[in-house]
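Asks: Predicted model and sequence follow; I will ask about them next.
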Amino acid sequence: MFGKNTKVDLELNREVEQLLKTGGKERILPIVQAGEPVLRQQTVQYSGQLSKGTLNKLIDTMHTTMLEAPGVGLAATQIGLGLALAVVEDHVRDDEDDPREIAEFPFHVIINPSYEPIGDATRSFYEGCLSFDGYQAVRRRWLDITARWTDENGKQHEERLHGWPARIFQHETDHLSGELYIDKAEIRSLTTYENLEDFWCDDPVPTDAAEELGFEL
């Protein structure tokens, strides 16, 4: 648990309740877009500032908002809330030969997450962000990481993640430090979703894009 003596921040709790009401019956919130200051702020570590009921409603609303977008992860900053909390979920695609090594990543609530690389191996693939809507770019990330986080019940976790789940975890954890994926992406690879579909989606490894657009893998 987050501690028997943890004190709920009543003002913050009210603010979050008001935010959740804007999602309506559908429990879908607008996603903050690049340029809004909250996306560049270092989040506050979560230590039980919300009541259990409010935390559960927040998690449920974030999950619904993420799926509706659709996306595979959503950080609290992406709904305008500066707490170190995110939700993630992804499922296996049909193509077993996909070099991105997409694997089952069940729904997780990741609170106060952190990671460190295992080894030196990296991979570069196109990725996108719900807060940089309409675009993707190639981003190099660690292939294997040790991921650490606390769940919604206050239980601490440590797990080795590989491939695409590791990428998702890195992406969402970076959000909570005020970083967007585009900050360290190959900027010449930046493309609209439409052009990605038209030119570069046939090969997940962006070798042709690197040659044609002029960036290094």
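Replies: Perfect, thanks for sending it.
Asks: CA atoms for contacts and neighbours, from now on please.
Replies: OK.
Asks: Off-centre distance for stretch 128-140?
Replies: With Cα atoms, centre = their mean, to the nearest Å as the basis, stretch 128-140 stands 11 Å off its chain's centre.
Asks: Now do the SS call for the nearest residue to Leu85 once chain neighbours are set aside.
Replies: Closest residue to Leu85 apart from its sequence neighbours, by Cα to Cα, 6 or more residues apart in numbering: Ile111 at 4.4 Å. Assigned with DSSP: H, G, I helix; E, B strand; the rest coil, Ile111 falls in the strand class.
Asks: got another, please set it beside the one above:
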Amino acid sequence: MSEFRAIIQLGDPILRQQATWVDNTQDEHIQQLIDDLTATVAKANGVGIAAPQVAASYRLFIVASRPNLRYPNAPVMEPTAMINPRIIAHSPEIVKGWEGCLSVPGIRGLVPRYQAVEVAYTDRNGKLQKQKLTDFVARIFQHEYDHLDGVVFIDRVENSFDMISEDEYQKTVFNHT
């Protein structure tokens, strides 16, 4: 049975650590972590979550794009566990886009990312997968991948004028009043 796990916040040293390689994808603890991360990202209205964000320092994250309160225009995809992921190629194009983070609540930043990435990862069944991701899903992957190396999105914001509060973001970008 999956459980919602507490999401650690910026300042917790685990968020700044290099995550540990997963040796056995079929380990009961890893399989439970995948289920818990999937439940946690859904309940928290996220589109991705990395294991370090729930104080589990493993090279594992979930990409779970879907429209929600925080990302109303997100494309729909099945939540996908990506274990020991890596970027094997990327587009030359870099685009800026707004990002937030469940571990950095209340702030959004305009972050430059590759427009497309080719990635490899092990799925929850232990099979090697390769995919080309573009646009918003590529952004999610790169954001979560950073968490595995102790990097948070605010580290990639080019200047402080590219950061706004979540409330301003919602009003400005989605014209909510």
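Replies: That came through fine. Just so it is clear, the structure is predicted and the values come from calculations on it, not from any experiment.
Asks: What does the TM-score come to for these two?
Replies: Between these two chains, after superposing, the TM-score reads 0.88 (TM-score structural alignment, normalised by the length of structure 2); 170 aligned residues with a Cα RMSD of 2.0 Å.
Asks: what do we get in structure 2 for the residue nearest to Leu85 of structure 1?
Replies: Per TM-score structural alignment, the equivalent position to Ile111 of structure 1 in structure 2 is Ile83.
Asks: Surely that match touches Val119?
Replies: No - with contact defined as Cα atoms under 8 Å, Ile83 of structure 2 and Val119 do not form a contacting pair (11.3 Å).
Asks: More neighbours: these two, which one.
Replies: Ile83 (28 against 20; other Cα atoms under 10 Å).
Asks: Gln41 of structure 1 pairs with which position in structure 2?
Replies: Match for Gln41 of structure 1 (TM-score structural alignment): Gln17.
Asks: Tell me how far the closest residue to that match other than its chain neighbours lies from Gln53 of structure 2.
Replies: Nearest residue to Gln17 of structure 2 in three dimensions, chain neighbours excluded: Gly150, at 4.7 Å (Cα to Cα, 6+ apart). Applying Cα to Cα, to the nearest Å, the value for Gly150 of structure 2 to Gln53 of structure 2 is 10 Å.
Asks: what is in contact with the two at once?
Replies: 14-15 (Cα atoms under 8 Å, 6 or more residues apart in numbering).
Asks: Now do the longest helix belonging to structure 2: which elements does it pack against?
Replies: Criterion DSSP state H: the longest helix present in structure 2 is helix 28-43. Helices and strands touching helix 28-43 of structure 2, by 3 or more Cα pairs under 8 Å, 6 or more residues apart in numbering; DSSP states H and E, are strand 48-50, strand 60-63.
Asks: The first one aligns to what range in structure 1?
Replies: Applying TM-score structural alignment, one finds that strand 48-50 of structure 2 aligns to the residue range 73-75 of structure 1.
Asks: and stretch 27-35 of structure 2, which stretch of structure 1?
Replies: Using TM-score structural alignment, stretch 27-35 of structure 2 lines up with residues 52-60 of structure 1.
Asks: Comparing the matching stretch with structure 2, how large is the average distance?
Replies: Stretch 52-60 of structure 1, aligned to structure 2 and superposed, deviates on average by 2.0 Å (mean Cα distance after the TM-score superposition for structure 1).
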